[in-house]
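[1] got a predicted model here, sequence first, then my questions.
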Amino acid sequence: MDYLNYAKEYLMNTYNHLPVVFTHGEGCKLFDTDNKEYLDFTSGIGVMSLGYGNKNWIKAVEAQLEKVVHTSNIFLNIPVLELAKKFTEISNMTKVFFCNSGAEANEGAIKLARKYSFDKHGKARNTILTLKKSFHGRTITTLKAGGQEKLHKYFYPFTEGFKYAEANVEELEKSIDSSICAIMIEPIQGEGGINPLSEEFVHKVFGIAEKEDILVICDEIQCGIGRTGKIYGFNNYGVCPDIISTAKGLGGGLPIGAVLCNEKLNNTFEYGDHGSTFGGNPVCAAGALEVLNIISENSFLEEVSEKGKFVKEYFKSKNKKNILEVRGMGLMIGIEIEGEASRVQKKALQKGLLVLTAGPNVVRLLPPLIISKEELEAGLNTLYEIIEEE
């Protein structure tokens, strides 16, 4: 069957698909319709945190499939209750709302922040301050929340109530006024180029927020759930936000997102303020619980950190003609290059290596967290060769 033509004929033109169709995966490898093997440095954009075919995850999901697949949220189910307990405890938060994706999680976080501020400070305090180069989703509201002008086109009118600042202390201070109810940050900007925020800047955000009763929302959609070698990206800075949004790696491949809050916001949402038909799905919750059981072990997170150091050390030891910078934390790595990242991505695909991009000249690496150092080195050898040939 000519599956690539199926895509052209039946799918909307939302993705510029690479010319490959995958049929199955194992560990950190994917296989296409010709059974060609690919080493995966993408994990479905950070989703397949445990790789492909994890036995414990499959067992947990299959067991729940045989019990109950879905109920309305006017009823409770055991997996979501167990997940809520585990998730709030390891996050140092007090309550959680489950949804289906990162964009939905950010929508929920924005609503929660505005409701808190409305209740305490009145209607006029409703602006969310986000950062330039940020990305928070593709709904109308989360597109506007993202601090990239290229996102703010076609779909007018956009949701109001957002303001943008560069990720430096001086501009942050200039941007604070009486309308700001929350500051929303990605500790490491993902789609914006794999840009870790500076420690000075993050601590300034939290200092201003505490002084002015402004909420801090940490968007952990991409950098959370063990990706940086900590449960969350913000854990690398020694801070704790009021609201956390997360998704991607949480489900281990199944769609799930979450909004977590601290005690200050425990009772902000009242019955009917928010909801999600599929949020808290018992099958997705069962998978997510298994992910958390595995990645929350200290030894697992330490290994992720070590693998991240291994990647950086690899490039430090090389002569770099076309590599300008290697940045990131844990297994969230951006390689800024001379040349087009998309060309590198296509050449890597031909050689059996899957990588991502984050802007025109950044190659993005988000391998499964379980990847071995041997697999990392093999993929890095291929990638280095391609970049230096450009």
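    Sure, I can see it.

[2] use CA for all of it now, contacts and neighbours both
    OK.

[3] count of residues packed around Met12?
    8 (other CA atoms under 10 Å).

[4] so which residues of this structure form helices?
    Counting by DSSP state H, the chain has helices at residues 3-10, 43-46, 55-65, 78-91, 102-121, 140-145, 169-175, 199-212, 282-295, 298-316, 341-350, 373-389.

[5] for Glu160, which of those helices is the nearest?
    helix 140-145 (7.9 Å; CA to CA).

[6] comparison target, given below:
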Amino acid sequence: MTFVGSRFGEREEELVDLDQEEIITQAGRCLMQTYGRLPLALVRGEGAYVWDAAGRRYLDFVSGLAVNGLGHCHPRVVEAIRAQAGVLMHCSNLYHIEPQVRLAGLLIENSALDRVFFCNSGAEAVETAIKLARKWAKKRHGPERYEIITALQSFHGRTLAAIAATGQPKYQQGFEPLPPGFSYVPFNDLDALRAAVGEHTCAVMLEPVQGEGGVNVAAPDYLPGVRALCDELGLLLILDEVQTGIGRTGRFFAHEHYGITPDIMSLAKSLGAGFPIGAALAREDVAAAFTPGDHASTFGGNPLACAAATAAVETILESGFLDQVTRTAGHFRRRLEELRARFPMIKEVRGLGMLIGAELNRDAAKAVQGRCQESGLLINAIGDRILRFLPPLTVTTAEVDAAVDILTTALAQESEG
């Protein structure tokens, strides 16, 4: 099937062999049914837009669930992948890898941490953080220190350890018995966290913004209070910045808004601007708990992934880039607040930077998401009452306004219906 002309700009190219209905049908036959997929087959993206197999264009305010931080097919990332693919795509971590060293240097230079471990996903980065925290604690305090406290409504990934760390039972059901050693406290409740610390506690792991939990933002004094508590009690502070890191909140890392530094941090999503890569960073004395043979990843930090991520990170770190993200995010937030004043069904607008949620006062999130999709806007419904917006960091105010216009119509239709 070939799409040409106005549907795909001036480019003429064969994109898919199957039409949209055939793709959806084949997916139902061939793929494990682990996703509640929407009836939409996307075949191309450029900037803030994607096209489906029928040639329809959509504003993409999901961005691959915060992965496409630079939008779709950013030229610098595409060129970096093309260039590296013709030189060396993979070797092994048995050897030194120049693109890996370059990316690690960039991350260290722009954080307060000292060592990097590369992997392929956010869940793997979280697994690395868990293993490192336990290894450090056993060396420092003895074998009885292994428990990690996390927050209710958190989300840390889909591996067994990551769902055990996740404070949402719906992700754990059916996979028991889960790895032990995790406990949960309410988010933004420092007293509850202090009360939960026991003789087995070695670390606290938190997201600065709980994205999958409903876009719940850490209160201004919460993370500083957690940092002080961890220092007082000799615990490690792990920050899961898989979704919030690499510019998503208008700072390179979300914890910069709070004036603190973690001991371990997990990254992924926007790090590769669409190419799979994850990373765990740690300060020197903590990272030293790992010795050769303790942890590994066959594909982690391969040259191709590191080349893509380096191009993405260099772009985001350019002068003025994050300032523009903050300005555009502020404009988006103001437009959403205008909608809240107009539509009583919007209970609250909250978020940080380009990670924004709108909580509804009734079970209408999926219906609003569907109406927006029909009109050319992709957004994400979390459960029944939360709309999550994750536009690319490169989105323009004009594109934000176009998205708000579509959302306005969807909310009006839902209010009337």
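    Now that the structure is in, tell me what you want to look at. All figures in this text were calculated on a predicted structure; none of them were measured in a lab.

[7] would you pull the TM-score for this pair?
    Superposed pair, TM-score by TM-score structural alignment, normalised by the length of the first structure: 0.98. Supporting alignment: 390 aligned residues with a CA RMSD of 1.0 Å.

[8] about what we covered before: dump the helices of the first structure into TSV; add mean neighbour count as well.
    Putting the helices of the first structure into TSV (neighbours: other CA atoms under 10 Å) gives the following:
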stretch	mean neighbour count
helix 3-10	11
helix 43-46	24
helix 55-65	16
helix 78-91	16
helix 102-121	22
helix 140-145	23
helix 169-175	14
helix 199-212	15
helix 282-295	24
helix 298-316	17
helix 341-350	18
helix 373-389	16
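
[9] in a markdown table: those helices, plus distance to Ala182 of the first structure.
    Supplementary listing: the helices of the first structure in a markdown table, determined by distance: least, CA to CA, whole Å:
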| stretch | distance to Ala182 of the first structure |
| --- | --- |
| helix 3-10 | 41 |
| helix 43-46 | 26 |
| helix 55-65 | 36 |
| helix 78-91 | 20 |
| helix 102-121 | 6 |
| helix 140-145 | 12 |
| helix 169-175 | 12 |
| helix 199-212 | 8 |
| helix 282-295 | 28 |
| helix 298-316 | 30 |
| helix 341-350 | 34 |
| helix 373-389 | 39 |
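
[10] nearest to Leu260 of the first structure, out of those?
    helix 78-91 (7.2 Å).

[11] the second structure: matching residues for that closest one?
    Aligned using TM-score structural alignment, helix 78-91 of the first structure spans residues 98-111 in the second structure.

[12] next one: stretch 255-272 of the first structure
    Taking TM-score structural alignment, stretch 255-272 of the first structure hits residues 276-293 over in the second structure.

[13] buried set for the matching stretch?
    For stretch 276-293 of the second structure, a neighbour-count test (16 or more other CA atoms under 10 Å) marks 276-283, 286-287, 289 as buried.

[14] in strands, which of those residues fall?
    The strands, defined by DSSP state E, take in 278-282 from those.

[15] so for stretch 33-50 of the second structure, what gets flagged as buried?
    Neighbour counts over stretch 33-50 of the second structure (16+ other CA under 10 Å) mark 41-42, 44-45, 47-50 as buried.

[16] so what touches the match of stretch 255-272 of the first structure?
    112-122, 124-126, 128-129, 132-133, 135-136, 139, 262-269, 271, 300-301, 305-306, 309 (CA atoms under 8 Å, 6 or more residues apart in numbering).

[17] which one of the ones in strands among the buried residues of stretch 276-293 of the second structure is nearest to Asp401 of the second structure?
    Gly278 (32.6 Å).
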